[in-house]
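Peer 1: take a look and give me a structure for this.
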Amino acid sequence: MRFLTHLALLSAVLLPLPVLAQETAPTVGTLDVVKVPSVMARAVDDFIRPGYRRFTEQATAMQGAMQTLCGAPSAETLDGAHNAFGNLVEAWSRIEIVRVGPVLDDNRFERILFFPDRKGTGLKQVQAALAKPDTTVTSVETLKGKSVAMQGLGALEFVLFGTDSETLATNEGSYRCQYGTAIAANLERLGSELTAAWDAPDGVAAAWKTPGPNNPLYRDEAEAAKELLGVLVHAADTIRDQRIEQFYKGDPKKALPRQAIYWRSGNTFRSITANIEGLRDLLDTSGMVELLAEGNRSVVSSTDFVARSLSRVSADIKPDVAAVFEDPAQIAKLDFLLLNSRDLILRLNNDLGGGIGLAAGFSFSDGD
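Peer 2: Purely as a prediction, here's the structure:
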């Protein structure tokens, strides 16, 4: 096992952070095909299905908080809606790493989370909807037919935390509140659809659990295992590429705090931490370690060590993204995330993938 070094102090007030990132050599291995169905079954029953149920429950709570706010607008009920939004973001961030299956049908993923909004198109649509009352955005039945950018978490965040959101604490914010309630109801609808799709006995869950020549998705165990490995690798890549590098690529002077996900609500690092914890949970609960030969099983524990370290550091970063760049100690933590998120990808793709005789097919495009 690699000898772990420590990051030198970058300032007098910064605690040492371990440098985990280093190039990893692919490990040659073979897949234990007998274990694949049980691993896939645990991924479905112990991670995916509970994850979507949790998201749906939090969407229901979000809708309730919005209804309470609309019925009795005040600073207190607005705080309640803010807290419900943070819980909803965390629930989604844990399960959003699964970017395969029913969530891709009917653009469900984008309906829940349209990000990144590179040209600000979605933001403009939400602002336009708020500028001029439109009853079609205050009902879930009509809202669901609108642009995907107007009906998910990004839109709800702007309703609750964007320009003029303070009016929600008064009767002046009635229309804005109704729009937010419709978004929450739409998220509950989408969560219920995803839960139903994964709960169906003859649906996608059955395909995950029973790879074989008659399976519409996975013709053999290797294809099924590669799908699960791909979920993990691409989740790690998204954390680095669309969550961290979206606003910070290593030069604080060129940082773009307002490009960070959930920056308005202060949920950027709560979401990133939940992404990482979701990845760790899927790796652990699925029991992918069982697909490795006994001599290669330390790959999973070393990978989890890197992910756990990333989660610990991410959870310790200030919620205000802009304020992070005023503190050298906080910047050092961002640098840690940037460096070691790449190491996590390599360990999953090369070490875990190589250990079971597979690779997720991910190609590193940034060249660093």
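
Peer 1: every contact and neighbour count from this point should use C-alpha atoms.
Peer 2: OK.

Peer 1: what about the strands in this structure?
Peer 2: Secondary structure of the chain (DSSP state E): strands located at 5-6, 18-19.

Peer 1: need the ones you listed in JSON lines with distance to Phe115, can you?
Peer 2: Below are those laid out as JSON lines (distance: least, Cα to Cα, whole Å):
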{"stretch": "strand 5-6", "distance to Phe115": "35"}
{"stretch": "strand 18-19", "distance to Phe115": "30"}
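
Peer 1: right, and these - which one's nearest Ala359?
Peer 2: The closest approach between Ala359 and any of these, judged by Cα to Cα, belongs to strand 18-19 at 25.2 Å.

Peer 1: which parts of the stretch 51-200 of the chain are helices?
Peer 2: Read by DSSP state H, counting those that start in this stretch, the stretch 51-200 of the chain holds these helices, from start to end of the chain: 75-95, 108-112, 121-131, 140-143, 153-161, 174-199.

Peer 1: turn the ones you listed into CSV, including distance to Met66 and mean neighbour count.
Peer 2: Below are the helices of the stretch 51-200 of the chain laid out as CSV (distance: least, Cα to Cα, whole Å; neighbours: other Cα atoms under 10 Å):
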stretch, distance to Met66, mean neighbour count
helix 75-95, 6, 21
helix 108-112, 17, 21
helix 121-131, 16, 15
helix 140-143, 14, 16
helix 153-161, 10, 23
helix 174-199, 5, 23
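
Peer 1: alongside the first, I'd like the structure of this one:
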Amino acid sequence: MLTMLWLLLGSCERTSPEEKWITALSARIEAGYQSLHSSSRDLNRQVQEFCVQNTDINVPRQQWRQTMAAWQDIQWVRFGPIVEHNDDWKIQFWPDKKNIVARKVNKMLNEPQSITVEGVANASVVVQGLSAVELLLFDEPYVTQFTSTGTQSGDQCQLLTAITTTLAANTGRIVQAWQDAQFQAGWLASVGQPQDGVHANAVSDAVGAMLTQMEKVKVDKLGGPLGYKNRNRQPNGYFSEGWRSDSSLDNIKINLLAMQGIMQNNEAYDLRRLLESKGNAVIADEFQARLNDNLALLATIDKPLREAVMEPGYRQQLEDLYQSLGALNSLIKTKLTKALGINLGFNSNDGD
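Peer 2: Take a look at the predicted model:
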């Protein structure tokens, strides 16, 4: 894929810094999607072994964590094929403030007809991805059912297998769609197109997605459980992402490390090199410093997020992290966009 893109660009002498960055970024995204697909297939295999051979539930649980980590690394990409068919929601339905995942899963388990892959693939996005798998593998009432000999255990295994099969198929389709030569050529060609708050190009796609992801981390992944999105402003640990598996803080860390990988990648033309080409290396330094601040604050929280938000002793650390995330987002919205000469326009996640 990377070779093909370089051929599309022509000789290196005629390749702009923006084209070099987008070419390298496209290869990075492709690798991320391939990793997600590979992990999804392994999850499907581990689930089948668990259901057929009655293996330890911790084996598919661990593979679920690896698959979720692969998703969190590439979750920031909110452009291209993944948004065309709600595929991001098919991979993970969240936020889920009304516990819709549990309600939809229970509805499928209680239906008289057999649970099939086709049935799940044609069902709501709510039951097609990692959130539904997390419910079945980590939520105690469902875990208890797996040890029983009743019909529910068999139904849960049928559903778990159907969901992971669908997930593997969906992630495989996303890889193929990203590799599509026509899409790649069009996305790369957009680098040279005029950009404003309404019409995007590949560079504004990428930077806009970075901002959207970091706003999601601040507003939803941290602000939600802190209570900042509630009318009563009361914390609620069950609003954290991955509360059943206690993966919430791990997810935020992976999201931050993904931003770090975009800014600095010693093996490819990264965002730092693009900024350096424009005489704005100081922005790259400030971006990395902000990331380091967030990672350091995150490391001080030694309890699952669902518990930490409910304990007054952790409040200041969490609020410090919230403010630090806001500083990183402000840097992206103001200094980074200005340095790259782009206008992101309105962001639906803006605000506190």
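
Peer 1: what's the TM-score for these two chains?
Peer 2: After superposition, the two chains reach a TM-score (TM-score structural alignment, normalised by the length of the second structure) of 0.84; 327 aligned residues with a Cα RMSD of 2.8 Å.

Peer 1: picking up where we left off before, export the helices of the stretch 51-200 of the first structure to JSON lines and tack on distance to Ala274 of the first structure?
Peer 2: Below are these laid out as JSON lines (distance: least, Cα to Cα, whole Å):
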{"stretch": "helix 75-95", "distance to Ala274 of the first structure": "5"}
{"stretch": "helix 108-112", "distance to Ala274 of the first structure": "16"}
{"stretch": "helix 121-131", "distance to Ala274 of the first structure": "24"}
{"stretch": "helix 140-143", "distance to Ala274 of the first structure": "28"}
{"stretch": "helix 153-161", "distance to Ala274 of the first structure": "15"}
{"stretch": "helix 174-199", "distance to Ala274 of the first structure": "18"}
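
Peer 1: which of those sits closest to Leu338 of the first structure?
Peer 2: Closest to Leu338 of the first structure of these, according to Cα to Cα: helix 75-95, at 18.7 Å.

Peer 1: which residues are in contact with that closest one?
Peer 2: Counting by Cα atoms under 8 Å, 6 or more residues apart in numbering, helix 75-95 of the first structure makes contact with 48, 51-52, 54-55, 58-59, 61-62, 65-66, 68-69, 153, 157, 160, 168-169, 265, 267, 270-272, 274-279, all of which sit outside it.

Peer 1: in the second structure, what residue corresponds to Gln125 of the first structure?
Peer 2: For Gln125 of the first structure, the aligned position in the second structure is Lys104, judged by TM-score structural alignment.

Peer 1: what do you get for Arg94 of the first structure?
Peer 2: Using TM-score structural alignment, Arg94 of the first structure sits opposite Asp73 in the second structure.

Peer 1: and what of Ala255 of the first structure?
Peer 2: With TM-score structural alignment as the matching criterion, the partner of Ala255 of the first structure in the second structure is Pro235.

Peer 1: what's the spacing between the residue nearest to the spatial centre of the first structure and Thr238 of the first structure?
Peer 2: Centroid check for the first structure by Cα atoms, centre = their mean gives Ser93 as the closest residue, at 3.3 Å. Counting by Cα to Cα, to the nearest Å, the separation of Ser93 of the first structure from Thr238 of the first structure is 12 Å.

Peer 1: next: Ala274 of the first structure.
Peer 2: In this structure, Ala274 of the first structure and Thr238 of the first structure are 13 Å apart, going by Cα to Cα.
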